[in-house]
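[1] got a structure for you, letters missing:
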């Protein structure tokens, strides 16, 4: 289910939202590597609680597009590359973006309220955990119909939560908030009645 077999061109065509998000994150990371301008870009978007307290509310969004090093970027973008396409395909572009952005934003909001003024953070992990949460909601509704999804997603969620609390320098508030928000949004999006309404054929206007 999560094995990517598409060619590069097929992947871009079939999953434009995921492709765009990966591209934006990579481009911004490359910008942060440039002399002078790189530091300015990073500092301008850094999730710094003390600056949010002063009214710089864009920092509740911009940290989602910044990463603290290549491995940080690689881990998050690889997760998006593998798991994002299935959610984009199942939910549609607009709903996928809703899960991604709201999970990421609420992850930043949780970070602001949980940690002290000196706390700073970057990374798309809250949004990535939102994707896992949305899949968790899909598992909740499908249960026996998609056993393969359940066998893959539940261990990944469990492992992700465990690593959140035992790994170094991990923003636990963003991870857990993103996971919960993604799950709650998924409960709404993937409710059986709503899915049926998606699939109803649209009436053809008479001429």
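    In hand now; what should we look at? Quantities reported herein were computed from a predicted structural model and do not represent experimental measurements.

[2] from here on, contacts and neighbour counts on C-alpha atoms
    Noted.

[3] how about the helices in this protein?
    For the chain, the helices defined by DSSP state H occupy 8-14, 16-32, 37-45, 49-53, 70-91, 93-114, 125-142, 147-166, 172-189, 192-199.

[4] residue 116: what's it in contact with?
    Counting by CA atoms under 8 Å, 6 or more residues apart in numbering, residue 116 touches residue 49.

[5] which residue lies nearest the spatial centre of this protein?
    Among the residues of the chain, the one closest to the centroid is residue 127, at 2.4 Å (CA atoms, centre = their mean).

[6] ok, that one - contacts?
    Applying CA under 8 Å, 6+ apart to residue 127 gives the contacts 64, 99-105, 107, 178.

[7] ok, and here's another one to check against it:
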């Protein structure tokens, strides 16, 4: 499930939504990065109008609950998140289908960002795809705990290890949006039974 051996063309064909998400993240990051040298102001405008900022959300700018999912300012941040999406998202897109995967990814990210809005102070700001990615882990955990017919023992071990490492890093590393991670994860777990209701078989399991 988590070993990627497709070539570029096949990957895009099999996982169009994942490909689009990664592409959007990279393109937006490059626009923000290049703005430092071109001084067009486009990158600044994107960040300023799209970053999660609780005071702005309270003022009525509700799109900021979604747009931060696609915003990254530093190269390590966008690299790590895109790599995580590349590894863990394709199997779920194939399993859930395009539309349910979109609901899973955006829904978990939205739940995580909504929790940040509700429980963090008005001056709090945030960005990054981590909440949505943790939502995917929440779906995998539901499979491990409840829908064991959809995941084998080998991949179960991988998920458990990744979850433990992810939760540890959430509390250890500085500048981590802890609530976004935890509630994104919880959001994925809550959405999982509805998204997996009609799924009877995992194509990765023979």
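    Good, I have the coordinates. Remember, predicted model here, so these are calculated numbers, not experimental data.

[8] what's the match for the residue nearest to the centre of structure 1 in structure 2?
    Aligned by TM-score structural alignment, residue 127 of structure 1 pairs with residue 132 of structure 2.

[9] one more: residue 99 of structure 1?
    Counting by TM-score structural alignment, residue 99 of structure 1 corresponds to residue 104 in structure 2.

[10] does its match really touch residue 191, like I thought?
    Yes. Between residue 104 of structure 2 and residue 191 a contact is recorded at 6.9 Å, counting by CA atoms under 8 Å.

[11] between those two, tell me which one has more neighbours.
    Shown here are residue 104 of structure 2 and residue 191; by other CA atoms under 10 Å, residue 104 has more neighbours (28 against 20).

[12] okay, how far is it across stretch 162-170 of structure 1, tip to tip?
    11 Å (CA to CA, to the nearest Å).

[13] ditto for stretch 118-129 of structure 1
    From its first residue to its last, stretch 118-129 of structure 1 covers 24 Å (CA to CA).

[14] got the buried residues for it?
    Using 16 or more other CA atoms under 10 Å as the test for burial, stretch 118-129 of structure 1 gives 120-129.

[15] export the contacts of residue 127 of structure 1 to CSV and tack on distance to residue 192 of structure 1?
    Converted to CSV, the contacts of residue 127 of structure 1 look like this (distance: CA to CA, whole Å):
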residue, distance to residue 192 of structure 1
64, 31
99, 18
100, 21
101, 23
102, 22
103, 22
104, 26
105, 27
107, 27
178, 23
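
[16] and for the match of residue 127 of structure 1, nearest residue in space, chain neighbours not counted?
    Nearest residue to residue 132 of structure 2 in three dimensions, chain neighbours excluded: residue 109, at 3.9 Å (CA to CA, 6 or more residues apart in numbering).

[17] and residue 22 of structure 1, what is it in contact with?
    77, 80-81.

[18] please apply the same query to residue 186 of structure 2.
    Shown in contact with residue 186 of structure 2 (CA under 8 Å, 6+ apart): 108, 135, 138.

[19] who wins for neighbours among those?
    The residue in the contacts of residue 186 of structure 2 with the most neighbours, by other CA under 10 Å, is residue 135 (34 neighbours).
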